[in-house]
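Participant: All I have is the shape, not the residue letters:
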């Protein structure tokens, strides 16, 4: 999942900072797996935050914290956040921010494993969008891999269980916009620093959060209690636990994304991207430990299909 806050970066978006030799694959794997372990725990906390906080306020506060940290680090010379093409990183950040709004919005209603499965349709969307709009050739191997991955997503999301459940398909929208952001990265953001892209992602997310929370605050409407009101709440009082978890989300996701960037510097992007699929395993594991949410055998098979599909598409798209 992209070089952004909590999501994984299934496509290897950090294509601009490969300044170190790709000769430490074992360390790269360990760094990426550690990052996915952290993200799996962090994202499970959203279902707790959703009990008394709104999606928009959560993203606004989280973005303010992250942007403040990044600006401070830049002033001390630790990171470079100045883009070469502001419009490019802004557009890329906006599309990825939409993906994360959908992703986190779904976490209030669906288990993290299901939501992550929808996000990991991004490689399939990239392949299809590249073929249609960029006229890139797609061979039979990747077509078969995409079909296997889609079957895997259906096995995890189970949209037809007990009748058509369109809500279960919503996480795939996150995968679509994430794919758009990945394509924008490769088409327009080559040479941009990873941290400048991350900064504009957070800025976009903060702007969306501010606009959404302001609108919902000014618009009189009924808001269901608990997680059901997550996407309908505007600005309001947050509980101490939600405030603490939001701060943890901001700081923890910065650490995890930093680890992801480091992983891409240590190893070949095609191989490193494969390890990001460990998020599916950690998401399910954290959900079980924290909320006793078990994973069905069918979901395990589906996750296996998604991982297999992603590995094949990632390697074949880079000529491996």
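Facilitator: Yes, it's here. Computed from a predicted structure; not experimentally measured.

Participant: going forward, measure contacts and count neighbours with C-alpha atoms only.
Facilitator: Noted.

Participant: in the helix or strand harbouring residue 186, what's buried?
Facilitator: Assigned by DSSP states H and E, residue 186 belongs to helix 171-188. Within helix 171-188, the residues scored as buried using 16 or more other Cα atoms under 10 Å are 171-186.

Participant: same question, stretch 122-141
Facilitator: Those would be 122-130, for stretch 122-141 by 16+ other Cα under 10 Å.

Participant: Give me the subset of these lying in helices.
Facilitator: When the buried residues of stretch 122-141 are checked against helices (DSSP state H), the matches are 122-130.

Participant: For residue 63, state which of those is nearest.
Facilitator: If you rank these by distance to residue 63 using Cα to Cα, residue 122 comes first, at 23.2 Å.

Participant: which one is that closest one nearest to, not counting chain neighbours?
Facilitator: Distances taken as Cα to Cα, 6 or more residues apart in numbering place residue 175 nearest to residue 122, at 4.4 Å, with adjacent residues excluded.

Participant: now do residue 99
Facilitator: In space, and not counting its chain neighbours, residue 99 is closest to residue 174: 4.1 Å by Cα to Cα, 6+ apart.

Participant: List the residues that contact the one you found.
Facilitator: 98-103, 118-119 (Cα atoms under 8 Å, 6 or more residues apart in numbering).

Participant: so which strand or helix has the closest residue to residue 274 other than its chain neighbours?
Facilitator: The shortest distance from residue 274 to any non-neighbouring residue, by Cα to Cα, 6+ apart, is to residue 311 (5.6 Å). Element membership for residue 311, per DSSP H and E: helix 297-317.

Participant: so what secondary structure elements neighbour that helix?
Facilitator: helix 122-133, helix 140-157, helix 269-275 (3 or more Cα pairs under 8 Å, 6 or more residues apart in numbering; DSSP states H and E).

Participant: So what touches the first one?
Facilitator: Judged by Cα under 8 Å, 6+ apart, the contacts made with helix 122-133 from elsewhere in the structure are 1, 10-11, 136-138, 146, 149, 175-180, 182-183, 310, 313-314.

Participant: In addition, the following structure is provided for comparison:
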């Protein structure tokens, strides 16, 4: 099996793991308060990442001042994105939320061009514009099909952009597992501050299994996506991140009896098509500048 084929397989499995994590969190937050669920999952994920980092000898907590500042900004983006994403997930179909999140590569490309002055040609800019039209098809502002929680999903995308751009500016010697560990700790601590304003429910066997499953698949997704980026060319492997939408549609139907309507599917198709074209253009010109999975640290 070639490196690119293995990378595509690892990326696909990573997207499946993240989709299962999201499904577990959506199911468990139907019974448990959101802050409690985030705290319990975060504590398990942080412990696992800490052990992985110690085992590999890559867990560091002291960094240069510039990296520490970027890590602080990244953690802020991670915390806000996680809280907003999971809040939206409680109130809207999994597939619809996943479809909106597929606009992330386009949003990162645009932000990198505007904020970091990275070169983006007119073809990619046109693709970004078309992709965001696909987002409008899903959100449908001003129509009967408008869902206000979709706007919350867009806010989550904005904070993920902050997270990913901050990650891109970290020094190469900052271990990925250390970044992920700090992000997990940050999300868990944020939940601790929210606990006094939230109820604490009894955790039964079903909720326990869902939380353990969410943490397990979250860590599995992280490890698989790192493996994908190490064995394959990013321009060929990265488009397989869009398989997350397929997994979300299947899991949303199987677990929650949710299916997106035709307009949502059309918008998702536009986003995916323009995203893949953007990856293609980046690979063609030798500029992979807008791939969030370059620093694969998802802790939503």
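Facilitator: Alright, I've got the coordinates. Predicted model, so just to flag it, every value in this text is computed and none were measured.

Participant: so who does residue 205 of structure 1 touch?
Facilitator: Taking Cα under 8 Å, 6+ apart, we find residue 205 of structure 1 in contact with 59-60, 63, 94, 97-98, 101.

Participant: can you redo those as CSV with neighbour count, distance to residue 254 of structure 1 and secondary structure?
Facilitator: What follows is the contacts of residue 205 of structure 1, written out as CSV (neighbours: other Cα atoms under 10 Å; distance: Cα to Cα, whole Å; DSSP: H, G, I helix; E, B strand; the rest coil):
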residue, neighbour count, distance to residue 254 of structure 1, secondary structure
59, 26, 14, helix
60, 25, 15, helix
63, 25, 11, helix
94, 22, 18, helix
97, 29, 15, helix
98, 20, 19, helix
101, 18, 17, helix
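
Participant: Switch these over to CSV; also include distance to residue 305 of structure 1.
Facilitator: Shown next, in CSV, are those (distance: Cα to Cα, whole Å):
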residue, distance to residue 305 of structure 1
59, 32
60, 35
63, 34
94, 30
97, 27
98, 26
101, 26
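
Participant: nearest to residue 199 of structure 1, of those residues?
Facilitator: Out of these, the member with the shortest distance to residue 199 of structure 1 (by Cα to Cα) is residue 63, at 9.1 Å.

Participant: In contact with that closest one, which residues?
Facilitator: 202-203, 205-206, 250.

Participant: Now do the same for it: its match in structure 2.
Facilitator: The pairwise alignment with structure 2 assigns residue 63 of structure 1 to residue 42, based on TM-score structural alignment.

Participant: Same check on residue 82 of structure 1?
Facilitator: Using TM-score structural alignment, residue 82 of structure 1 lines up with residue 60 in structure 2.

Participant: Can you state the mean residue-to-residue distance of the lengthiest helix in structure 1 versus structure 2?
Facilitator: Longest helix in structure 1 by number of residues (criterion: DSSP H): helix 240-266. For helix 240-266 of structure 1, the mean deviation from structure 2 after alignment is 1.0 Å (mean Cα distance after the TM-score superposition for structure 1).

Participant: okay, that helix sits on what stretch of structure 2?
Facilitator: Counting by TM-score structural alignment, helix 240-266 of structure 1 corresponds to residues 205-231.

Participant: What is the neighbour count of the aligned residue in structure 1 for residue 257 of structure 2?
Facilitator: Applying TM-score structural alignment, one finds that residue 257 of structure 2 aligns to residue 292 in structure 1. By the criterion of other Cα atoms under 10 Å, residue 292 of structure 1 has 11 neighbours.

Participant: and if you look at residue 48 of structure 2?
Facilitator: 16.

Participant: ok, and the closest non-adjacent residue to it?
Facilitator: residue 219 (7.7 Å).

Participant: check contacts around that neighbour.
Facilitator: Counting by Cα under 8 Å, 6+ apart, residue 219 of structure 2 has contacts 45, 48-49.

Participant: Next step: those residues restricted to strands.
Facilitator: Judged by DSSP state E, the subset of the contacts of residue 219 of structure 2 located in strands is empty.

Participant: so which of those hold up in structure 1?
Facilitator: With the contact criterion set to both residues aligned by TM-score structural alignment, their matches' Cα atoms under 8 Å, these that also touch in structure 1 are residue 45.

Participant: what's the closest of the contacts of residue 219 of structure 2 to residue 175 of structure 2?
Facilitator: The closest of these, once distances to residue 175 of structure 2 are taken by Cα to Cα, is residue 49, at 12.0 Å.

Participant: Spell out which helix or strand contains the aligned partner of residue 28 of structure 1 in structure 2, please.
Facilitator: Taking TM-score structural alignment as the alignment basis, one finds that residue 28 of structure 1 is matched in structure 2 by residue 7. Assignment of secondary structure by DSSP H and E places residue 7 of structure 2 within helix 3-28.

Participant: one step back: ok, the contacts of residue 63 of structure 1 vs residue 36 of structure 1, which is closest?
Facilitator: Nearest to residue 36 of structure 1 out of the contacts of residue 63 of structure 1 is residue 250 (Cα to Cα; 15.3 Å).

Participant: List the contacts of the closest residue to the closest one other than its chain neighbours.
Facilitator: Here the nearest residue to residue 250 of structure 1 in space, its sequence neighbours aside, is residue 62; by Cα to Cα, 6+ apart that works out to 5.3 Å. Residues in contact with residue 62 of structure 1 (Cα under 8 Å, 6+ apart) are 206, 246-247, 249-250.
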